[in-house]
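Peer 1: my questions concern the predicted model and sequence given below.
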Amino acid sequence: MMDSAQAEILVASLLGKEVGGWRINSFLGKGKSAVVLACSREAEVGAIKVFHPELVERYGRATQLERILREKSLVGASHPNLVNILDGGECPETKVLYIVMECIPYPNMHDALLSIPSEMIPVLIAQLASAARFLEDRNLVHRDIKPENIAVSSDFSRAILLDLGVLRPIGLSNLTDVDQRSFIGTLRYGAPEFLQRQEEDSVEGWRAVTFYQIGAVLHDLIMKRVLFERDSEPFSCLVRAVIEKVPEIFGDNARCVTLANHCLIKNPATRLELVSWDRFQNLVIDDSPSITLARDRIRQRQKYFQVAAAQEKPVGQNPRSVRKTLDDVCNRIESRLAALMNDLQAFPLRSTQSIKNVEQCASETYIHFEKDELKGIPFKITVSIRFTLIDENLGRPIFRAEAAAACANEYIQIEMLPAYTPIHTGEIELLLDNSYLEEVFVSCLEDAYMQIEQGKWPNEGNIIALMVKRGAV
């Protein structure tokens, strides 16, 4: 790491001179291995990062030059939320390695954190994700997304992703630099699989890492403090927190809180199942009146997440804990269904049955509705809700919920139900507090009436599949 004395000597040797055709005008700052200076070339101005020669030789000139050339590959590729790269390479005269980028006259997000209004958080996160996706579309991954590497405009309306120094092409097994073997980035904001160098070198694998890092930035914006702040020292505590601890996140914007929780899930496969690029852009889409009440109910559940994160009692991967989790799901879903049927007042008499399969980490709740001539329903209807535990998530389980529905003249055998439709992936609380369950039952009952109106009655021994409205998966 370069100390202040080394930085001063390097700056003094460069001021007033040219590096790669760029005149060095003034000092802007320094990092661990380079100094940043204001520069100009004819009418063009920029910020030049010059790497300390001794550190370059110590850690490998070819490695650093390869990284610079990756950044230089973005010359001419412009995105409003990504710093523009102007030039880079090895200076023929001084032999120093450098990269030139546009000069951004804004503070970084970490320094501005306490001043950023909560209403601007969705805008900034959507822009950050857009910049990261821009890189992914070019088969590149940033790997060091954090508040210090994000500039924020003075009116908090624009975020700019900076510092592309550890940019990496995706899926290239012949890389020669050290980042094939060691952790590259910032520990606090690194995904657990990235910290342990267990990430998958694919678009999906690196996307999971990027989602985690964006979620970590979102955490800081919501909570107004750095991720795992209380676990910063000693170093081993921070490592353990990244791998094992679920951060507490609560705030006024339930959509942001939920997205941050999902981005910071430890298991990358679960993370990818819950998070997509669209979810970041949806933060800035106005809610329609039809889901306003559901959003209010979600806000009320934030205390649950806070308490769950604070208690943080990991659930072991064993049959007893799985059974306990499935028992809890079945009890809660049956209670929610009873309340829902009472609210709707539209369904015939029913019976409810729950079956748990511990080996498959799944449960199914069947709701059998009787015929009801007074309601104009001359056949029986069965609706099944299936929950599959996909990640115990340190005591805050993540489920995949699916539903199937059918009608018949007689009792419908479970194995005769049609294919299941995904309705939700995430915490059970979000399913219970949202409109997904109501949409399942309303859609299948409406389809039952449509079958009647079209003269499509089930024959003896046959069933007719009913439509189940697909939820947010």
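Peer 2: Nice, I can see it.
Peer 1: CA only for contacts and neighbour counts going forward, please
Peer 2: OK.
Peer 1: quick one: the helices in the stretch 51-200 of the chain?
Peer 2: Using DSSP state H, counting those that start in this stretch, the helices of the stretch 51-200 of the chain run over residues 53-59, 61-72, 109-112, 121-137, 192-195.
Peer 1: which strands and helices sit next to the fourth one?
Peer 2: Meaning helix 121-137. In terms of contact count using 3 or more CA pairs under 8 Å, 6 or more residues apart in numbering; DSSP states H and E, helix 121-137 is assigned the packing partners strand 159-161, helix 203-223, helix 277-281.
Peer 1: okay, those in a markdown table with mean neighbour count next?
Peer 2: A markdown table is the format used below for the helices and strands packed on helix 121-137 (neighbours: other CA atoms under 10 Å):
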| stretch | mean neighbour count |
| --- | --- |
| strand 159-161 | 25 |
| helix 203-223 | 25 |
| helix 277-281 | 17 |
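Peer 1: redo those as JSON lines? Include distance to residue 14.
Peer 2: As requested, the helices and strands packed on helix 121-137 are exported to JSON lines (distance: least, CA to CA, whole Å):
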{"stretch": "strand 159-161", "distance to residue 14": "27"}
{"stretch": "helix 203-223", "distance to residue 14": "35"}
{"stretch": "helix 277-281", "distance to residue 14": "42"}
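Peer 1: for comparison:
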Amino acid sequence: MSKSSGGDRWLSELGYKLGQTLGEGSYSKVRVATSAKYKGPLAIKVVDRRRAPPDFVHKFLPRELSILRAIRHPNIVRVFEFIEVCNGKLYIVMEAASTDLLQLVQQLGKLPCVPDARDIFVQVVAAVRYLHDRNLVHRDLKCENVLLTADGRRAKLTDFGFGRESRGYPDLSTTYCGSAAYASPEVLLGIPYDPKKYDVWSLGVVLYVMVTGCMPFDDTHIHSMPRRQKKGVFYPDGLGPLPEACKALIALLLQFSPASRPGVGQVAKNTWLKGALLNKDTSRSLNTRID
């Protein structure tokens, strides 16, 4: 019997039925699953500690698990169960989503600024605000890590592999992490950085991608990205008009100097975002404080 089929049988005994693989890395994979224990579709992240590098096993994974156990918010993917087994594998059982924000943007080309992009962004901001209020940071905010329900209206933040505790300045990080296309100038320059302001920059990139369908800065040559970032953001020809308030918010989030970027609490109070045509769940999530 293969290790994979053995793992499947073991989960089956716990009431889980595994389906197709959604994604796979060098030492982890995510699979669709169902269970009589929990309603709705599930995803199970399988982490193989034996194949993972020591830095991941002893530093990043414990941080991720600690964060996942501590958080609960309508716009953050809910984790139901952690299953440890003696063969070195860890199974993280969580709610599944139909798609992610990147796939939606690729499918549509770009999202209508109002209401679609604004309504989704409000929810992502609510999730990040919840984290920052608890001195937690994500450090890998990107469209792929924003999951969406089948109707595309409920957004849920996922993947806390680079998450950590941080109180913001002067509690600085020195670890380069995340995706270059979403990385702030100070991270790309290798300067000790405020992780909360890094998250705010990444929020700006996410909003830009939603309303334009493209990245604000070309990451082909990472070493020259900070120079382009310092010049500010430009919009593609033929894009069509965007609300000036949306463009102003993007410019504010993508301030080259981290000290000039707002905190996420200020972002949540932005008048353009406050004007979103929110459904009841989204409106509640924007102001939620869950302990």
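Peer 2: Looks like it arrived, so ask away. This one's a predicted model, so the numbers in the text were calculated from it and none came from an experiment.
Peer 1: TM between them?
Peer 2: These two chains, once laid on top of each other, score a TM-score of 0.76 by TM-score structural alignment, normalised by the length of structure 2; 263 aligned residues with a CA RMSD of 3.3 Å.
Peer 1: still on that earlier bit, and of the helices and strands packed on helix 121-137 of structure 1, who's closest to residue 143 of structure 1?
Peer 2: Residue 143 of structure 1 lies closest to helix 203-223 among these, at 6.9 Å (CA to CA).
Peer 1: next one: the closest one to chain centre, how far?
Peer 2: When distances are taken as CA atoms, centre = their mean, to the nearest Å, helix 203-223 of structure 1 is centred 5 Å away from the chain's centroid.
Peer 1: next secondary structure after that helix?
Peer 2: On the C-terminal side of helix 203-223 of structure 1, the nearest following helix or strand under DSSP states H and E is helix 235-244.
Peer 1: need the contact partners of that following helix.
Peer 2: 187-188, 190-192, 228, 231-232, 266, 394 (CA atoms under 8 Å, 6 or more residues apart in numbering).
Peer 1: list the buried residues for the helix or strand hosting residue 439 of structure 1?
Peer 2: Assignment of secondary structure by DSSP H and E places residue 439 of structure 1 within helix 436-453. The neighbour-count check on helix 436-453 of structure 1 (16 or more other CA atoms under 10 Å) flags 436-445, 447-448, 451 as buried.
Peer 1: got it, and stretch 128-144 of structure 1?
Peer 2: Within stretch 128-144 of structure 1, the residues that count as buried by 16+ other CA under 10 Å are 128-136, 140-144.
Peer 1: in structure 2, what residues pair with it?
Peer 2: Aligned by TM-score structural alignment, stretch 128-144 of structure 1 falls on residues 124-140 of structure 2.
Peer 1: could you do stretch 364-371 of structure 1 as well?
Peer 2: Stretch 364-371 of structure 1 falls opposite no residue of structure 2 when the two are matched by TM-score structural alignment.
Peer 1: just the helices in the stretch 351-473 of structure 1 please.
Peer 2: Under the criterion DSSP H, counting those that start in this stretch, the stretch 351-473 of structure 1 contains helices at 428-432, 436-453.
Peer 1: out of those helices, flag the one nearest residue 385 of structure 1.
Peer 2: Taking CA to CA as the criterion, residue 385 of structure 1 comes closest to helix 436-453 out of the helices of the stretch 351-473 of structure 1, the separation being 9.0 Å.
Peer 1: residue in structure 1 matching residue 233 of structure 2?
Peer 2: Aligned partner of residue 233 of structure 2 by TM-score structural alignment: residue 247.
Peer 1: which SS class is its match?
Peer 2: coil (DSSP: H, G, I helix; E, B strand; the rest coil).
Peer 1: export the helices of the stretch 51-200 of structure 1 to TSV and tack on distance to residue 341 of structure 1?
Peer 2: Rendered in TSV, the data for the helices of the stretch 51-200 of structure 1 read as follows (distance: least, CA to CA, whole Å):
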stretch	distance to residue 341 of structure 1
helix 53-59	67
helix 61-72	58
helix 109-112	48
helix 121-137	36
helix 192-195	43
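Peer 1: of these, which is nearest residue 38 of structure 1?
Peer 2: Proximity to residue 38 of structure 1, assessed across the helices of the stretch 51-200 of structure 1 by CA to CA, is greatest for helix 61-72 (18.3 Å).
Peer 1: now do the buried residues in that closest one.
Peer 2: 63-65, 67-68, 70-72.
Peer 1: picking that back up, so the match of residue 233 of structure 2 is in contact with residue 228, correct?
Peer 2: Yes - Residue 247 of structure 1 is within contact range of residue 228, at 6.9 Å (criterion: CA atoms under 8 Å).
Peer 1: can you tell me how far the residue most central in space within structure 1 is from residue 269 of structure 1?
Peer 2: Taking CA atoms, centre = their mean, the centroid of structure 1 lies closest to residue 263, which sits 3.0 Å from it. Using CA to CA, to the nearest Å, we find residue 263 of structure 1 at a distance of 11 Å from residue 269 of structure 1.
Peer 1: now residue 402 of structure 1
Peer 2: Taking CA to CA as the criterion, residue 402 of structure 1 is separated from residue 269 of structure 1 by 19 Å.
Peer 1: between the two, point out the one with more neighbours.
Peer 2: residue 402 (23 against 14; other CA atoms under 10 Å).
Peer 1: ok, the nearest residue to the more buried one once chain neighbours are set aside to residue 447 of structure 1 distance?
Peer 2: Counting by CA to CA, 6 or more residues apart in numbering, the nearest residue to residue 402 of structure 1 once its immediate chain neighbours are dropped is residue 422, at 4.2 Å. From residue 422 of structure 1 across to residue 447 of structure 1, the span is 18 Å (CA to CA).
Peer 1: kind regards, and thank you for your time.
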